[in-house]
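Student: Sequence first, predicted coordinates after that:
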Amino acid sequence: MDSTHAVTADRTAGDTAALSGLKFSKGHGTGNDFVLIADPNGTLSLDPEHVAGLCDRHRGIGGDGLIRAVPSRFLPEGQELLAVHPDAEWFMDYRNGDGSLSEMCGNGVRVFVHFLIAEGLVDLPAGESLVIGTRGGVKTIVRTAAGYAVDMGPWEFIYPGEATARAMDSLVSADGLEVARPALSVSMGNPHTVVALAEAAELAATMLFTAPRVDPTPPNGTNVEFVVPAEPLVHEGTGTITMRVHERGVGETQSCGTGACAAAVAIRHWAGQGAPDAWNVNVPGGVVGVKFFVGPEGHEHVELSGPAVIVATGTLS
């Protein structure tokens, strides 16, 4: 997730009275949870204060973020995508829990598509794919027997020269860690900074109530992943890592899809030649799968797979 627009919304006092009567759903992907709203006519206006109020866990519905399902033609960003990808009919309008706009969210993409199906807005049998628009570009999602697999597109280093030369490009400090740790900055369409830790006890001791300090910080800030490689790292051709994450505009979450991809990118890079293309990423909310493959344009892409669940529907009072 990514705070691309600064807001000053009071998360405990967001006034949602203007949204009275609005239908919503609540869903999650490995514990990363969202308020979901269908806007097929593109008429709903959401202020940051409304989003923050709905996502407030004490005075609202509660969620790490809010997703509005809206036809791409109703948004300038969606219209730009339609010019190149006319099949990207639906746009995932994603907001962080504090009301700020975000490029996209890997777990949110799966929940978004599951929501479209549940609302009868699309028909997607198992094995078939759907193209959607996001502020992070067009994404292709395949419905699988166990959930959804998303082509997250190509990854890249935020500081490619530093990463290639030293396998690290920044230092990260966090409460619970005695000294700053080296890290690698990866873009999955939104920025991430990945820190490798030595053992599970160190991961558990890291306190993420406040945002970690990153030096240097990428221009638009960053999400921070703390990762412990399994021992052995690779078993039967698949790598395994365990991760916790602090997301901008949210705080610590149960899971982060783009963060899981970035963590796999970094650990695979550090592991060197012969590192596998398939990874299991354990997060507090469950397990997601990450795979690397060469995309149609010749760049390496990342696929994220995992479940999506709708847990409730209702109407705002």
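Tutor: Structure received.
Student: only C-alpha atoms for contact and neighbour calcs from this point on.
Tutor: OK.
Student: Check the spacing between His246 and Thr206 real quick.
Tutor: Look at His246 and Thr206: by Cα to Cα, to the nearest Å, they are 11 Å apart.
Student: More neighbours: which of the two?
Tutor: Applying other Cα atoms under 10 Å to His246 and Thr206 shows that His246 carries more neighbours, namely 26 against 18.
Student: and the nearest residue to the more buried one once chain neighbours are set aside, what does it touch?
Tutor: Of all residues not flanking His246 in the chain, Glu252 sits nearest, at 4.2 Å (Cα to Cα, 6 or more residues apart in numbering). Going by Cα atoms under 8 Å, 6 or more residues apart in numbering, Glu252 touches Leu208, Phe209, Arg244, Val245, His246.
Student: For Glu300, state which of these is nearest.
Tutor: If you rank the contacts of Glu252 by distance to Glu300 using Cα to Cα, Val245 comes first, at 23.9 Å.
Student: Surely the closest one and Cys256 touch.
Tutor: Yes: under the criterion of Cα atoms under 8 Å, Val245 makes contact with Cys256 at 7.0 Å.
Student: With neighbour numbers in mind, choose between these two.
Tutor: Cys256 (30 against 26).
Student: List the buried residues in the longest strand seen in the chain.
Tutor: As assigned by DSSP state E, the longest strand anywhere in the chain is strand 223-235. Neighbour counts over strand 223-235 (16 or more other Cα atoms under 10 Å) mark Asn223, Val224, Glu225, Phe226, Val227, Val228, Pro229, Leu233, Val234 as buried.
Student: can you pull out the strands in the stretch 151-300 of the chain?
Tutor: Here the stretch 151-300 of the chain has its strands, by DSSP state E, counting those that start in this stretch, at 156-157, 170-173, 181-187, 191-196, 213-215, 223-235, 238-247, 251-253, 278-283, 286-294, 300-306.
Student: residue nearest the centroid of this protein?
Tutor: Cys105 (2.9 Å; Cα atoms, centre = their mean).
Student: Check it against this one:
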Amino acid sequence: MKFSKMHGIGNDYIYVNCFEETVSEPEKVSVVLSDRHKGVGGDGLVLIMPSDIADFRMRIFNADGSEAMMCGNATRCIGKYVYDMGLTDKTDITLETNSGIKYLKLYLKDNKVDSVTVDMGKAILVPKDIPVNSDLDRFVSQPVEICGRTWDITCVSMGNPHAVIFTEGVAELDLEKIGPHFENHELFPDRVNTEFAEVIDEHTLNMRVWERGSGETFACGTGTCATVVAAVLNGICKQDEEVLVHLRGGDLRITYKSDGTVLMTGPAEYVFEGTVSDEFINKAKENVVCRS
């Protein structure tokens, strides 16, 4: 099976062109190939597929085999892949995801995609739709005790659930220790991605992210969008004004518009192309247990 390794500011996935390849049991393949010691290494597996309702379709599987609704950084990488590989000559494309159709605008440099703006759709703020186990109209700056500390949490969905915390000393937080306690807290029936953000000013944030199914990653596109939405809800940032977010892997530019939609702009990069044998995949899949 041929694959491409790509990353969006350090959020790295293994991409398979399913116009040419067939991937059986992709949840198990994701576990096998995401292993950074025995596989290719990555935050998960992304399938680029035909669509009946958009230009292309994506399916994305986390490193633990669970299927995600979508991924902002991966959408940008798909935009670069389909243009640079000649699957389209359009610079405005539609992408079907498990959380609806996303709209991508591709920016070129030397006839290759240099950066991508993704219309991520409208932020979801009603707790039951995120989902969060709460009867509140919105879950904004609510105190929750986790790991012996009270955290003020704001919850947002960008097609997948996010819990956002604004705090100081983000760089010193032990995410390996506290991250799983947020991810699996009883508040979140589908688990949750957790963002820890530090305010620099009303147009600049620092952020780290713990992603459900993958652990700490260098970046999370939907999480960055959710963080800016949460910043607006908490009076830190303003709607219709671009916010620069610094992540471990690089920077994203986010605008939370007054109509409720969120725009995300950032780069996408190739790392390498490769081939993995069917024999290796099939043998490794025999011992894989996935998290559904």
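Tutor: Thanks, I have it. These numbers were taken from a predicted model, which means no experiment stands behind them.
Student: quick revisit: ok, the equivalent of the residue nearest to His246 of the first structure over in the second structure to Ala171 of the second structure distance?
Tutor: Using TM-score structural alignment as the criterion, Glu252 of the first structure maps onto Glu216 of the second structure. Glu216 of the second structure sits 12 Å away from Ala171 of the second structure, taking Cα to Cα as the criterion.
Student: What of Lys5 of the second structure?
Tutor: Taken as Cα to Cα, the span from Lys5 of the second structure to Ala171 of the second structure is 28 Å.
Student: So which of the two has more stuff around it?
Tutor: Neighbours were counted for Lys5 of the second structure and for Ala171 using other Cα under 10 Å; Lys5 has more, 21 against 14.
Student: residues in contact with the aligned partner of Phe166 of the second structure in the first structure?
Tutor: For Phe166 of the second structure, the aligned position in the first structure is occupied by Ala196, per TM-score structural alignment. For Ala196 of the first structure, the contacting residues are Pro182, Ala183, Phe226, Val227, Val228, Pro229, Ile267, by Cα under 8 Å, 6+ apart.
Student: Could I get the contacting residues of the residue opposite Gly289 of the first structure in the second structure once aligned?
Tutor: Aligning on TM-score structural alignment places Gly289 of the first structure opposite Arg253 in the second structure. By Cα under 8 Å, 6+ apart, the contact list for Arg253 of the second structure reads Glu242, Val243, Leu244, Val245, Met264, Thr265, Gly266.
Student: What's the match for the third one in the first structure?
Tutor: In the first structure, the residue equivalent to Leu244 of the second structure is Asn280, according to TM-score structural alignment.
Student: What is the burial count for its match?
Tutor: 19.
Student: ok, now the one 4 residues further on?
Tutor: As a burial measure, the neighbour count of Pro284 of the first structure was computed by other Cα under 10 Å and equals 16.
Student: Find the nearest non-adjacent residue to it, please.
Tutor: Gln254 (5.0 Å).
Student: in the first structure, which spans are helices?
Tutor: 48-55, 76-84, 106-118, 160-166, 200-205, 257-271 (DSSP state H).
Student: and stretch 55-72 of the second structure, how far apart are its ends?
Tutor: 17 Å.
Student: For that stretch, grab the matching residue range in the first structure.
Tutor: Under TM-score structural alignment, the match for stretch 55-72 of the second structure is residues 89-106.
Student: circling back: most tightly packed of the strands of the stretch 151-300 of the first structure?
Tutor: strand 191-196 (a mean of 28; mean count of other Cα atoms under 10 Å).
Student: now the angle between strand 238-247 and that one, please.
Tutor: 120 degrees (axes from the mean of the first three to the mean of the last three Cα atoms, to 10 degrees).
Student: mean shift between strand 191-196 of the first structure and the second structure?
Tutor: Compared with the second structure after fitting, strand 191-196 of the first structure deviates on average by 0.3 Å (mean Cα distance after the TM-score superposition for the first structure).
Student: picking that back up, quick check, the residue nearest to the centre of the first structure in contact with Ser255.
Tutor: No: look at Cys105 of the first structure against Ser255 with Cα under 8 Å: they stay out of range, at 10.5 Å.
Student: Now the buried residues of strand 223-235 of the first structure in a markdown table, please, with extra columns for distance to Asn96 of the first structure.
Tutor: A markdown table is the format used below for the buried residues of strand 223-235 of the first structure (distance: Cα to Cα, whole Å):
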| residue | distance to Asn96 of the first structure |
| --- | --- |
| Asn223 | 12 |
| Val224 | 15 |
| Glu225 | 17 |
| Phe226 | 21 |
| Val227 | 23 |
| Val228 | 26 |
| Pro229 | 29 |
| Leu233 | 33 |
| Val234 | 34 |
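Student: just to revisit the earlier point, excluding covalently adjacent residues, which one is nearest to the match of Phe166 of the second structure?
Tutor: Val227 (4.8 Å).
Student: any idea how far Arg213 of the first structure is from that neighbour?
Tutor: In terms of Cα to Cα, Val227 of the first structure sits 16 Å off from Arg213 of the first structure.
Student: before we move on, what about Gly63 of the first structure?
Tutor: Distance, Gly63 of the first structure to Arg213 of the first structure, by Cα to Cα: 24 Å.
Student: Asp56 of the first structure too?
Tutor: Distance from Asp56 of the first structure to Arg213 of the first structure, by Cα to Cα: 25 Å.
Student: Could you do Thr164 of the first structure as well?
Tutor: 23 Å.
Student: any idea what Val150 of the first structure aligns with in the second structure?
Tutor: Looking across to the second structure (by TM-score structural alignment), Val150 of the first structure lines up with Val118.
Student: Over to Glu119 of the first structure?
Tutor: So, by TM-score structural alignment, Glu119 of the first structure is matched to Met85.
Student: do the same with Val228 of the first structure
Tutor: In the second structure, Val228 of the first structure lands on Glu198 (TM-score structural alignment).
Student: Could you pull up the residues touching its match?
Tutor: Residues near Glu198 of the second structure by Cα under 8 Å, 6+ apart: Phe166, Thr167, Glu168, Gly169, Val170, Leu205, Asn206, Met207.
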